[in-house]
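Engineer: my questions concern the predicted model and sequence given below.
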Amino acid sequence: MNAVLFAATVLIWGTTWIAIAFEVGPVPVLVSVFYRFAAAAAILLVALAATGRLRVPPRRDQPFVLAQALCLFCCNFICFYAAAGRLPSGLISVVFSLSTIFNAVGARVFFGAPITGRTVGAAALGVAGLALLFGRDAAAGLSGDAPTGLGLALLGTLFFSLGNMLSRRNSAAGVTPVTATAWGMLYGALALLGLVALTRTPVVAPPDARYVAALLYLAAVGSVVGFTAYLSLVARIGSTKAAYATVLFPVVALALSTVFEGYRWHWTGFVGLALTLAGNVVVFTGAAPRAPSPAAPALVPRPR
């Protein structure tokens, strides 16, 4: 069963990037992200209510759940969707995999966790990998879309990691990840709707069957099933081992990008991917195999 959950997590989260790329086009980014999380929130809230597991976070925790929602189900995806119009989806997944290193820095800033030499080395590998992956595009001219896409992907990863910090705080306060995610998706959808109204962004209906299929996949499978599979894996084998799944996401995403988006490989890309993945492996292998304390739950990447 553990192998099935692990494989499901890697395949689901590894394929969400190409589904995001399929949504890029006539529908504005804000509207596409709103569609996704409005649908995901409806699915998850109804499922929890039907099974008697729906809980409302205490009033004292609501501001932190809202902040988590803005980071994990709003701002980061605005950046990722905007980046998808400028970069192959597989490269965005590589940037996102650096969230493990961002998390290590965030844990130091917000919770006083030490930054080890292993973490610094992993960061160096990650930066070197990104330089090789994006260097040829950047050298071709800074006026291109690649540098902007890279910046947006990095900003989205930063928001994602900040959401992880808030998730850690909420878990320590007794708000379960499922509860925070269900309400967070709703709050994120409402925030996105507010941005749509504030910016007077035109609400465009899904233009074709491919867009609808990608939307349903992202909402039901990518956001709900993927999250449930990952949480089940964490409960069975622990967060440290389960987090190894994030190392494999870019492999799946880049393979799909090669097939569907015509991503062209160069030797620098292979080396850059290897270095970036190696940085993530170094971070994970540096964690001690012990159970997290109730007061400071393990920090784990949230699903895509």
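Structural biologist: It's in.
Engineer: switch to C-alpha atoms for all contacts and neighbour counts from now on
Structural biologist: Fine.
Engineer: give me the neighbour count for Trp265.
Structural biologist: Trp265 has 11 neighbours, counted by other C-alpha atoms under 10 Å.
Engineer: for comparison:
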Amino acid sequence: MFHRDLSSFLALCLIWGTTWIGITIGIERVPAVMFAGTRFTAAGILLIVILSCRDGLQLPDRQSGVRLAIVSVLSITLCYGPMFWGMNHVSSGTAAVLEMSMTPVALLCFAIGLREEAWSAARFAAVAIGVVGLSILFLPDTVSAGEEGTSWLPILGAAAVTWAAISSAFGSILARPLMAAQSSAYIAAWTNLIGGLVLVLGSLIFEEGAAASLTEIWEWEAFAAWAYLVVFGSLIGYTIYMRLIRDVGSRAGSFAFVSPVIAVTIGVVFNSETVTILDICGMILMLGAAYFSMRGSDGVTLEGPAPQSATKISSET
């Protein structure tokens, strides 16, 4: 079990550490929320088709459907909508620190608050070390963001990015009991589809140029980036993430300490970006935090607690 979870975790870190390239390319050419919404919707449809070919089409039942809808909106719609809006008003470094650091913190707090996991001082210490590492890695950009003046927009933007991480974490923990009755792929499929469709609707209502982008032929770079995100970022990556949430609980959030290291490394290798000694120190702290967060206090990797029963799902939805 440990080796399977470790392999899944490393695969998730690698996949989500490379998706920033596709996101950057895509949102430069297509309205950001529409780009995300169509990506998740397409991934959801593809995964549902794949599962239907294997097991037949299985629609969510009424009892679990309410929770699944809530999970979808929290994990996808209320995450990516505010996040893209907020990133327009804060520096990339500030957004990275807020979103990446809040993800594991919120996951752990919600898991404990909803009694999915027990309190662990060692886990909180590991997460705290990771947050320090993130701050060190993105410190120059974060500091420069404080020179933008007294406008409320940077504050609201930072709040939106923070909310995005909290919303996603809450949705992820709420999804865990659903996987007592359904596979992680099934939950990922419907979450992508429902959350993506609501994102598309929101984009059509609020985002400038959204409707036109559905009828235009995208540049090949944007389409290639979109296809990569559909297949790897959402269809494969999100399914792996759901499986890790089921099997190791909030420890899955430790990807937030590894994926930025992969992204920075790719930037150095392929884009001739530079790193400083301070950057390297931050990345070492982040990798160490991920390592200790994925392990128990006795040095042996632990599996997360078993998901709640299907009976409890119906009583809580």
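Structural biologist: Happy to help now that I have it. Just so you know, these numbers come straight off a predicted model, no measurement behind them.
Engineer: any idea how far the aligned residue in the first structure for Ala42 of the second structure is from Ser223 of the first structure?
Structural biologist: Alignment note (TM-score structural alignment): Ala42 of the second structure maps to Ala39 of the first structure. Ala39 of the first structure sits 10 Å away from Ser223 of the first structure, taking C-alpha to C-alpha, to the nearest Å as the criterion.
Engineer: equivalent analysis for Met165 of the first structure, please.
Structural biologist: For Met165 of the first structure, the distance to Ser223 of the first structure - C-alpha to C-alpha - is 19 Å.
Engineer: which of those two has more neighbours?
Structural biologist: With neighbours defined as other C-alpha under 10 Å, Met165 of the first structure and Ser223 compare such that Ser223 has more, 27 against 22.
Engineer: surely the more buried one and Ala42 touch.
Structural biologist: No - taking C-alpha atoms under 8 Å as the contact criterion, Ser223 of the first structure and Ala42 are not neighbours in contact, 11.5 Å apart.
Engineer: which residues does Gly279 of the first structure contact?
Structural biologist: For Gly279 of the first structure, the contacting residues are 121-126, by C-alpha atoms under 8 Å, 6 or more residues apart in numbering.
Engineer: buried residues in stretch 262-274 of the second structure?
Structural biologist: Using 16 or more other C-alpha atoms under 10 Å as the test for burial, stretch 262-274 of the second structure gives 262-267.
Engineer: Arg210 of the first structure maps to what in the second structure?
Structural biologist: When the two structures are superposed using TM-score structural alignment, Arg210 of the first structure falls opposite Glu221 in the second structure.
Engineer: what about the nearest residue to that match once chain neighbours are set aside, how many residues nearby?
Structural biologist: Distances taken as C-alpha to C-alpha, 6 or more residues apart in numbering put Ile25 closest to Glu221 of the second structure, at 7.1 Å, once the chain neighbours are dropped. For Ile25 of the second structure, the number of neighbouring residues by other C-alpha under 10 Å comes to 16.
Engineer: measure Ile25 of the second structure to Ile166 of the second structure for me?
Structural biologist: Taking C-alpha to C-alpha as the criterion, Ile25 of the second structure is separated from Ile166 of the second structure by 26 Å.
Engineer: give me the neighbour count for the equivalent of Phe270 of the first structure over in the second structure.
Structural biologist: Matched to the second structure by TM-score structural alignment, Phe270 of the first structure sits across from Ile280. As a burial measure, the neighbour count of Ile280 of the second structure was computed by other C-alpha under 10 Å and equals 15.
Engineer: chain neighbours aside, what residue packs nearest to Ile280 of the second structure?
Structural biologist: For Ile280 of the second structure, ignoring the flanking residues on the chain, the nearest one in space by C-alpha to C-alpha, 6+ apart is Leu137 at 7.6 Å.
Engineer: ok now do that neighbour, which residues does it touch?
Structural biologist: When contacts are taken as C-alpha under 8 Å, 6+ apart, Leu137 of the second structure is in contact with 278-283.
Engineer: among these, which ones are in helices?
Structural biologist: In this view, the contacts of Leu137 of the second structure that belong to helices under DSSP state H are 278-283.
Engineer: residues in the second structure aligned with the strand or helix carrying Ala180 of the first structure?
Structural biologist: Assignment of secondary structure by DSSP states H and E places Ala180 of the first structure within helix 177-198. With TM-score structural alignment applied, helix 177-198 of the first structure matches the range 184-205 in the second structure.
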